[in-house]
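Enquirer: need a structure here:
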Amino acid sequence: MKTKQKRAERAKLIADARALTDAVKEGETMSAEKNAEFDKLMKKADELKAEIDRLELLDSAEIDLGETVQRRAGRENISTDEAKARIEDENKACNAYLRNGMGGVPEELLPLARKQFKAAQSGELGGAGGYLVPPSFDTRVIEAQLAYGPMLMPGLCFGFDTATGNPMNFVTDNDTSNEGTIIGENATVGQQDVTFGQVTIDGYTFSSKMVLVPNSLLQDSAVDLEGYLAKKFGERIGRAKNRYYTLGDGAKKPTGIVTASTQGKIAASATVIAPDEVIELEHSVDPAYRANARYMFHDDVLLHLRKKKDGQGRYLWQEGLKAGAPDTINNKPYVINQHMATHATGEKAMLYGDFQSYYIRRIGGVRVLRLVERFADSDQTAFLAFERGDGNLIDAGTHPVKHLVMA
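Expert: Down below sits the predicted model:
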């Protein structure tokens, strides 16, 4: 009910903003005052959209929590009560380590803590010590990453986990120009070779940098230390991942989606994106990829496009009115990515295509390192989080993601 009311409020704000642009006569431009009013209304609409998304994410998280317990029970052939108890013990052991180090872990939980501590030192994970956090803490870090890393949004790219960090090779082939034929009786079948390529996905280490926590906070049991650290680690690593998965140049780092994309359209202007250019970018992508395609751009580009109409006078931007329905540009969903450039001279301002062709690898889990002595003179303990991963576009020459570049 709460989301339904907020959707109605948002629809009213958008209708009021549209009324301002509809009132502008052909050949005229909107006044600065009306522009400011439009931006104010749309800002409120965006804030409501963020609230709606958070409420829906919370509902989804509660469902996922129940499913996690059930999956654990099925995997280990135990009851759901036993699975819940094991998860609670893992969380207690992790919390004790974070607050007091291994020496502060209760004796009955030491086997669990030692197991996680040993796992973090595994060469296969590229470990250099620390503590491999339990799944529940790991999930909280991932959830925090999602808020700051749109490339990590569930269902956008093809994400997968591996236990070890060895390089993985993905074979590609482009056979789109070849087709079968009809042969005559007793005729010899012709030969057509397929050209294969290869894309390698490696493992790079992302760091949260040091998070300093006052020792008085560690001693306060009322403070949700795990929640605080998970949020900090997730925000920092999420931003780093998103930057490299967007803009990375592939030189001892991930190859970002913008870097790997192919030119689809050059805008006529250095600062203005015309509605027809948006449509032409869409049609530069092979129809095979358009069924699951979407746009990606900076928020400034969205603001620019919101006032645009197509040749029939319809707005390119449309709000999603139903629960779970996304807002769209030219009837296609879009993703806001603040690491992309805006619509300025020579910049790749828009992407369009099937982002499932971009592979994101996550290796192992989050490792946490606790540094006690380094900041002892300031009565603080430092925490560091590490996570390994890589990303690249699997493109066999069919170019599943293309960009619009400004003149």
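Enquirer: can we go C-alpha only for contacts and neighbour counts from here?
Expert: Will do.
Enquirer: gap between the residue nearest the centre of the chain and A251?
Expert: The centroid of the chain falls nearest to L152 when counting by Cα atoms, centre = their mean (1.9 Å). The gap separating L152 from A251 is 21 Å, by Cα to Cα, to the nearest Å.
Enquirer: returning to what we had before: which one is the residue nearest to the centre of the chain nearest to, not counting chain neighbours?
Expert: Excluding the flanking residues, the one nearest L152 by Cα to Cα, 6 or more residues apart in numbering is L146, at 5.8 Å.
Enquirer: here is the second sequence; please produce its structure so I can put it next to the first one:
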Amino acid sequence: MSIQALRERRNGMAIEARKLLDDTKDKAWSTENQTQYDSLTGQINDLDARVDREQKLIDLAAEERHQNRDPVGGKRQTEDLLADIGIFDTWMRRGDRGFNAEQAQKFHNTMSTTTGAEGGFSVPAEVSSRLIASLKAFGGMRAVAELLTTANGVALSFPSSDGTTEVGEILAENAQATGSDPTFGTVGLNVFKYSSKIITVPIELLQDSTIDIEAFVRARIIERIGRITNQHFTTGTGSGQPFGIVTRSAAGKVGTTGQTTSVIFDDLVDLLESVDDAYQAGNCRFMFPQSVRKVMRKLKDTAGRPIWTPGYEAGITAGAPDLLLGKSVVINNDMPAPAANAKSIVYGDLSKYIIRDAMAVNLMRFDDSVYASKGQVGFLAFMRSGGNLVDTAAVKHYQHSAT
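Expert: Predicted coordinates:
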């Protein structure tokens, strides 16, 4: 069965499950309803896993078929871009010794000023933007946070203000208005230097012109930097690393005694209602790891009805996401797993977390004797990034009970 057929079958079951919930909204939730719902959601889970496996195979095949870009013969408006990529490809394969005079000049104009002696290279904007965009696939934080790009990495303080307690007044005729200045604060939004660690590539791959070296190295950079930054944007301590959204979020609900690894319906409602209604009209959503999703899919309200509504796709861009208590869900496996005192769920306007990327991505190439003796070339990427929750009233967390 094709991946498209699998997706269509999965969507049909998700729509059927949602219709079942809608059609029984004013009726008692029966055993037959539950059996049908469990069967549908179980098949949806199986199809999700099959689709993921098929998509990985398609992605791998696409990478293998992708040929190196040729900087010659492109349309005039793309010639500069293609030339940049061509220089980048040449540098990755042969180092700066492979340049002609014009390429060498352009290379040194874009070379990192801080790592020139070691052969640092500022990654072309086209490659850098695709690299950063691809980081959204890791963990979930970049998919929901507000992204901010700055031209330098100097310390930055972001203004913050919580106006949820501020109210106006009624004035008598000719009466003096009361002063009520809003309280402003600042939140640090500094960047930290992230490294991909050294990526070793066999010389044979560099010599094979059919291999897209840029894509090969970029995939490794994305995996390594994507994982470490998402961890820090989620649970970072703020000491030598960014503050994570879990760390900075306010307490919304502590689980009822006995809920060390589980969640009850009433506690989940309390978490949702702990966020001020001023934020609820915005883009509030839940975030938790896959281990919590398993719990949520089995959770029922006081009438015995499931509170998890499977999502489905409709066309290329439209569709309905998975819903929990009517709110969309983001899966982030860097969130703490359910355990005593663990903060495994956050809820609120997650866009109040701001991720800051500074300057360009820099890449270094190593072909000295340490690598040459093994028939390898080393690549090392640096990226400056940071993040912080600028409005702690906008996001609340659920904490499991201690016992």
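Enquirer: state the distance from the residue nearest to L152 of the first structure to L302 of the first structure.
Expert: On the measure of Cα to Cα, L146 of the first structure and L302 of the first structure end up 20 Å apart.
Enquirer: so who does the alignment partner in the second structure of F158 of the first structure touch?
Expert: Correspondence of F158 of the first structure to the second structure, assessed by TM-score structural alignment: E146. Taking Cα atoms under 8 Å, 6 or more residues apart in numbering, we find E146 of the second structure in contact with S351, K352, Y353, I354, I355.
Enquirer: what about the first one, how many neighbours?
Expert: If I follow you right, that is S351 of the second structure. Residues lying near S351 of the second structure (other Cα atoms under 10 Å) number 23.
Enquirer: now check the first structure for the residue matching it.
Expert: Match for S351 of the second structure (TM-score structural alignment): Q356.
Enquirer: hmm, back to that, count of residues packed around the equivalent of the residue nearest to L152 of the first structure over in the second structure?
Expert: Using TM-score structural alignment as the criterion, L146 of the first structure maps onto K136 of the second structure. Neighbourhood size, K136 of the second structure [other Cα under 10 Å]: 17.
Enquirer: mind checking how far K136 of the second structure is from L147 of the second structure?
Expert: Taken as Cα to Cα, the span from K136 of the second structure to L147 of the second structure is 11 Å.
Enquirer: ditto for F382 of the second structure
Expert: Distance from F382 of the second structure to L147 of the second structure, by Cα to Cα: 18 Å.
Enquirer: how about P242 of the second structure?
Expert: Distance, P242 of the second structure to L147 of the second structure, by Cα to Cα: 14 Å.
Enquirer: comparing these two, which residue is more hemmed in?
Expert: The neighbour comparison of P242 of the second structure against L147 (other Cα under 10 Å) goes to P242, with 27 against 14.
Enquirer: residues in contact with the more buried one?
Expert: Applying Cα under 8 Å, 6+ apart, the residues contacting P242 of the second structure are N190, V191, F192, H232, F233, G236, G386, G387, N388.
Enquirer: redo the residues you listed as TSV? Include distance to H108 of the second structure and secondary structure.
Expert: Below are the contacts of P242 of the second structure laid out as TSV (distance: Cα to Cα, whole Å; DSSP: H, G, I helix; E, B strand; the rest coil):
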residue	distance to H108 of the second structure	secondary structure
N190	29	coil
V191	26	coil
F192	25	strand
H232	34	helix
F233	34	helix
G236	36	coil
G386	28	strand
G387	32	strand
N388	35	strand
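Enquirer: ok, so of these, who is nearest T309 of the second structure?
Expert: F233 (27.7 Å; Cα to Cα).
Enquirer: check contacts around the residue opposite the closest one in the first structure once aligned.
Expert: Alignment note (TM-score structural alignment): F233 of the second structure maps to Y245 of the first structure. Contacts for Y245 of the first structure (Cα under 8 Å, 6+ apart) come out as M151, P254, T255, G256, I257, D390, G391, N392.
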